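# structure for the following, please:
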Amino acid sequence: MSKISACLKDIHTWSLFNHLQLNIQKTELIHITSRFRKSLPLQPSSVLDLKPSSEVRNLGVYMDSHMRMDANINAICRSAIVGNRKIGLIRRFLDRETTTRLVHAFISSRLDYCNSIHVALPKTLLRKLQMLQNSAARLVCQTNRRDHITPILHELHWLPVKERVNFKILLLTYKSLHGLVPKYIDNVLTPQSSCRHLRSKSQNRLVPAKVKTISYGHRALSYAAPMLWNSLPNYI
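Predicted coordinates for the structure are as follows:
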């Protein structure tokens, strides 16, 4: 905590020197740890009035101390449900094209924002987002809630929530292989190499990182991206 306090004081001094204002009262601190390990909690700083929080918001994404993503998904649900209800109130006055645009603006945009952090999450959490997408799809197509959702999503050409997350990871991987992402993303993806001439050498395969846990390790970009990328058919 003393190092963190010293760092914040340096940032505060630098900001004043460059005619900027840093609001220490709005500065948050979170200690991210595994829920499977017991770790000593951070003590409040004696230099600055800064106490560790169990949940913080960064660029619109809610993060908790164990990275379970419950808070972020609940926030998405609250926001999207409001949009869904408002569109439902005026649905009978709208045509299908206009309804689709409103759904993309108020619901799909929230489901897709930073959704790559939802990779390999438990099905119970992703089911909440899938139910929102199902409700939005039925709103557009004006179908009964008892109708099977798969044909409706096919008709709208919408990927389910889990596949949308995987698509975002694969798109990021593709950009990494073609030099279209920052260097820090390239550094976590390792191309497969071999001394022998193998057919897989021309397929741009990646080496998954070695992980010790499923709950956290399988959610890392260094593991999830190579696993999804290598599972694609060769022609893709």
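
# every contact and neighbour count from this point should use C-alpha atoms.
OK.

# what separates stretch 1-14 from the chain centre, distance-wise?
29 Å (CA atoms, centre = their mean, to the nearest Å).

# and what of stretch 65-72?
For stretch 65-72, the distance to the chain centre is 11 Å (CA atoms, centre = their mean).

# end-to-end on it?
12 Å (CA to CA, to the nearest Å).

# next, the buried residues of stretch 38-53.
Using 16 or more other CA atoms under 10 Å as the test for burial, stretch 38-53 gives 48, 50, 51, 52.

# between those residues, which is nearest residue 30?
residue 52 (5.2 Å; CA to CA).

# what about the strands in this structure?
Assigned by DSSP state E, the chain shows strands spanning 29-30, 52-53, 55-58, 61-64, 190-191, 206-207.

# possible to save those strands as JSON lines with distance to residue 161?
Formatted as JSON lines, the strands of the chain follow (distance: least, CA to CA, whole Å):
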{"stretch": "strand 29-30", "distance to residue 161": "28"}
{"stretch": "strand 52-53", "distance to residue 161": "30"}
{"stretch": "strand 55-58", "distance to residue 161": "22"}
{"stretch": "strand 61-64", "distance to residue 161": "17"}
{"stretch": "strand 190-191", "distance to residue 161": "27"}
{"stretch": "strand 206-207", "distance to residue 161": "25"}
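
# so which of the ones you listed comes closest to residue 122?
Closest among these, using CA to CA: strand 61-64, at 15.9 Å.

# now the closest one, how far from the centre of its chain.
10 Å.

# who are the packing partners of that strand?
Strand 61-64 sits against strand 55-58, helix 70-89, with contacts defined as 3 or more CA pairs under 8 Å, 6 or more residues apart in numbering; DSSP states H and E.

# which residues are contacting the first one?
If you take CA atoms under 8 Å, 6 or more residues apart in numbering as the criterion, strand 55-58 is touched by 28, 29, 30, 62, 63, 64, 65, 71.

# picking that back up, return the most buried member of the helices and strands packed on strand 61-64.
Mean neighbour count (mean count of other CA atoms under 10 Å) peaks for helix 70-89 among these, with a mean of 17.

# which residues does that helix contact?
55, 61-64, 99, 102-103, 106-107, 110-111, 125, 128-129, 132, 135-136, 139.

# ok, of these, which come out buried?
Among those, the ones that count as buried (16+ other CA under 10 Å) are 55, 61-64, 99, 102-103, 106-107, 110-111, 129, 132, 135-136, 139.

# out of those residues, which are inside helices?
Of the buried ones among the contacts of helix 70-89, the ones assigned to helices by DSSP state H are 99, 102, 103, 110, 111, 129, 132, 135, 136, 139.

# another for comparison:
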Amino acid sequence: MAAGNYKVPPPFDKKKSYESWKNEVEIWGLVTDLEEKKKALAVALSLKGRAMDSALEIAAEYLNDDEGMNILLTKLDGVFLKEENDRQYEAYTEFDRIARENGVSMVDYIVEFERRYNRIRKFKMELPDASAAFDTVNHQILLSSLEGMGVSGSALSLFASYLTGRSYQVTWRGATRIAACLADISKWMTTHHLKLNLDKTELLFLPGKGCPHRDLSITIDDTVVTPTRTARNLGVTLDDQLSFSANISSVTRSCRFLLYNIRRICPFLTDETAQVLIQALVISHLDYCNSLLAGVPASAIRPLELVQKAAARLVFNRPKFSHTTSFLRSLHWLPVRARIQFKTLVLAYRAVKGTAPSYLQAMVKPYIPARPLRSAASGRLVARSLRGPGGRSTRSRLFSVLAPQWWNELPTDVRTAESLPIFRRRLKTHLFRKCYPEPST
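Have a look, this model is predicted:
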């Protein structure tokens, strides 16, 4: 903005961020001698490209008003500013990932640290007390990290001498709270002539990334409950890493045992009866809570695929190593990975239509373009970023990431189905054609 030329608003171009331009416009609004109702018109006429398109969506009589500037900036905020929570998350993630790279001087590193720190302070985020965190850090890890960052010589010796002879500890009151909660449950059950079965009570500790396994125990009614690597809940075996490898192994063993017993009575069954029996006992077992396996590696669900192929061979009474693609197509069975995708997308459809639990509805968000487009009626969802503190391998298993990604890949007629039965029918047809394409002639 040229000095003394306060009638011309500052230009908005790609060289500056929207926030910087907005601050300049607000300053310009304080020093310009234009009438209050003319300011929004002047700013709108100075815009270009996407900003101009957004401004033109506002009627001229609204811009030519004392509140015109507020209306215009509010409109542009909806286009160029991300949601407050997303901006806070980005600021925290940027600060959390700060590291001194090779070739970066300490002065430049401190400047970058202050810039990122000031950015999170702008959102009124408070960091934990550094002194308290220092008291709980492993001293050997701290010294190794400092040495890896380039701290050496007398500086490293100073830290080492300070830490020599000092101890550290981490206390956790969660065990006390859990014990108190279980005590209240046990008391309530006793009052209602029930008894808490402590022999079947399991404690599963889910450590965070890089968190050591804590030696926890809970005492309730003179019984000590210690953590286990796996715990069973509603028929699903959970492990402390949430890899579901233990659950896959358990399902595989159960299905193999069922197939073994069915094979023994197959000579007395018709093909149709064998198919119904296997679908009811084996395939339904494979499908139970299979949406939990969304995003797991293909190697992890390989045992389940082998069970499904063995079930298809048993229906048609085929040898052990016979090819099964034609059998699965004839039975109209989707492969295991497609069945997982089917169940996840059904949950996504219910979330979009508002019939799923509220916590699932909060994980998906309909895509609404900034301006009227044909894609507004296509039923797409907002795709979440795969980047995050959990890393790609962890975040890519989230329902909030996978469901929109798979949903947006569906044809429009599937996404816009009028009811759940129609959606399920169209979805299975789409996945079936995708998994078993028609042979080219």
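
# which position in the first structure pairs with residue 267 of the second structure?
Aligned by TM-score structural alignment, residue 267 of the second structure pairs with residue 92 of the first structure.

# ditto for residue 350 of the second structure
By TM-score structural alignment, residue 350 of the second structure lines up with residue 175.

# map residue 240 of the second structure across to the first structure for me.
That one, residue 240 of the second structure, aligns with residue 65 by TM-score structural alignment.

# tell me how far residue 95 of the second structure lies from residue 236 of the second structure.
38 Å.

# oops, could you answer that again for residue 220 of the second structure instead?
For residue 220 of the second structure, the distance to residue 236 of the second structure - CA to CA - is 25 Å.

# same deal with residue 254 of the second structure?
Residue 254 of the second structure is 13 Å from residue 236 of the second structure, by CA to CA.

# with residue 392 of the second structure instead?
Shown here: residue 392 of the second structure relative to residue 236 of the second structure, a distance of 25 Å by CA to CA.

# with residue 372 of the second structure instead?
Counting by CA to CA, the gap from residue 372 of the second structure to residue 236 of the second structure is 45 Å.

# do residue 196 of the second structure as well
21 Å.

# how many neighbours does residue 433 of the second structure have?
Residue 433 of the second structure has 13 neighbouring residues, counting by other CA atoms under 10 Å.

# so it sits in a helix?
Yes. Applying DSSP: H, G, I helix; E, B strand; the rest coil, one finds residue 433 of the second structure inside a helix.

# show me what it lines up with in the first structure.
Counting by TM-score structural alignment, residue 433 of the second structure has no partner.

# and the gap between residue 433 of the second structure and residue 405 of the second structure?
In terms of CA to CA, residue 433 of the second structure sits 19 Å off from residue 405 of the second structure.

# repeat for residue 119 of the second structure
From residue 119 of the second structure to residue 405 of the second structure the distance is 31 Å (CA to CA).

# ditto for residue 271 of the second structure
For residue 271 of the second structure relative to residue 405 of the second structure (CA to CA), the value is 39 Å.

# out of the two, which sits in the busier spot?
Taking neighbours as other CA under 10 Å, residue 271 of the second structure and residue 405 compare with residue 405 leading, 18 against 15.

# which position in the first structure aligns with the more buried one?
When the first structure is aligned by TM-score structural alignment, residue 405 of the second structure is paired with residue 227.

# got the contact list for residue 172 of the first structure?
By CA under 8 Å, 6+ apart, the contact set of residue 172 of the first structure is residue 181.

# where's it relative to residue 84 of the first structure, distance?
29 Å.

# residue 142 of the first structure now?
In terms of CA to CA, residue 142 of the first structure sits 13 Å off from residue 84 of the first structure.

# who touches both of the two?
Counting by CA under 8 Å, 6+ apart, nothing touches both residue 142 of the first structure and residue 84.

# can you give me the helices in the first structure?
Under DSSP H, the first structure gives helices at 2-17, 70-89, 96-103, 109-112, 123-141, 149-156, 161-177, 183-186, 214-217, 221-230.

# quick one: which of those helices is nearest residue 206 of the first structure?
helix 221-230 (5.0 Å).

# what's around the counterpart of residue 28 of the first structure in the second structure, how many residues?
When the second structure is aligned by TM-score structural alignment, the residue opposite residue 28 of the first structure is residue 202. By other CA under 10 Å, the residues close to residue 202 of the second structure number 16.

# next: residue 267 of the second structure.
11.

# with residue 141 of the first structure instead?
15.

# correct me, but it touches residue 95?
No. Counting by CA atoms under 8 Å, residue 141 of the first structure does not reach residue 95; the two are 10.2 Å apart.

# pull up the aligned stretch in the first structure for the one helix or strand residue 27 of the second structure maps to.
Counting by DSSP states H and E, the element that carries residue 27 of the second structure is helix 18-31. Alignment note (TM-score structural alignment): helix 18-31 of the second structure is unmatched in the first structure.

# how far off centre is that helix?
36 Å.

# buried residues, it. List them.
So helix 18-31 of the second structure, judged by 16+ other CA under 10 Å, has buried residues 18, 21, 22, 24, 25, 28, 29.

# next helix or strand past it?
Following helix 18-31 of the second structure in sequence, per DSSP H and E, is helix 36-46.

# include distance to residue 151 of the first structure when you put the helices and strands packed on strand 61-64 of the first structure into a markdown table, please.
Shown next, in a markdown table, are those (distance: least, CA to CA, whole Å):
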| stretch | distance to residue 151 of the first structure |
| --- | --- |
| strand 55-58 | 37 |
| helix 70-89 | 21 |
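
# and these: which comes nearest residue 203 of the first structure?
helix 70-89 (35.4 Å).

# you'd agree the match of residue 405 of the second structure is up against residue 205?
No. Between residue 227 of the first structure and residue 205 there is no contact under CA under 8 Å: 9.4 Å.

# mind listing the shared neighbours of those two?
Common neighbours of residue 227 of the first structure and residue 205 (CA under 8 Å, 6+ apart) do not exist.

# rewinding a little: how about the match of residue 267 of the second structure, what does it touch?
Per CA under 8 Å, 6+ apart, neighbours of residue 92 of the first structure: none.

# which non-adjacent residue is nearest residue 274 of the second structure?
Closest residue in space to residue 274 of the second structure, ignoring its immediate chain neighbours: residue 315 at 6.0 Å, by CA to CA, 6 or more residues apart in numbering.

# ok, how many other residues are close to residue 145 of the first structure?
11.

# that older thread, select, out of the helices of the first structure, the one closest to residue 34 of the first structure.
helix 214-217 (8.2 Å).

# quick one: that closest one aligns where in the second structure?
By TM-score structural alignment, helix 214-217 of the first structure lines up with residues 392-395 in the second structure.
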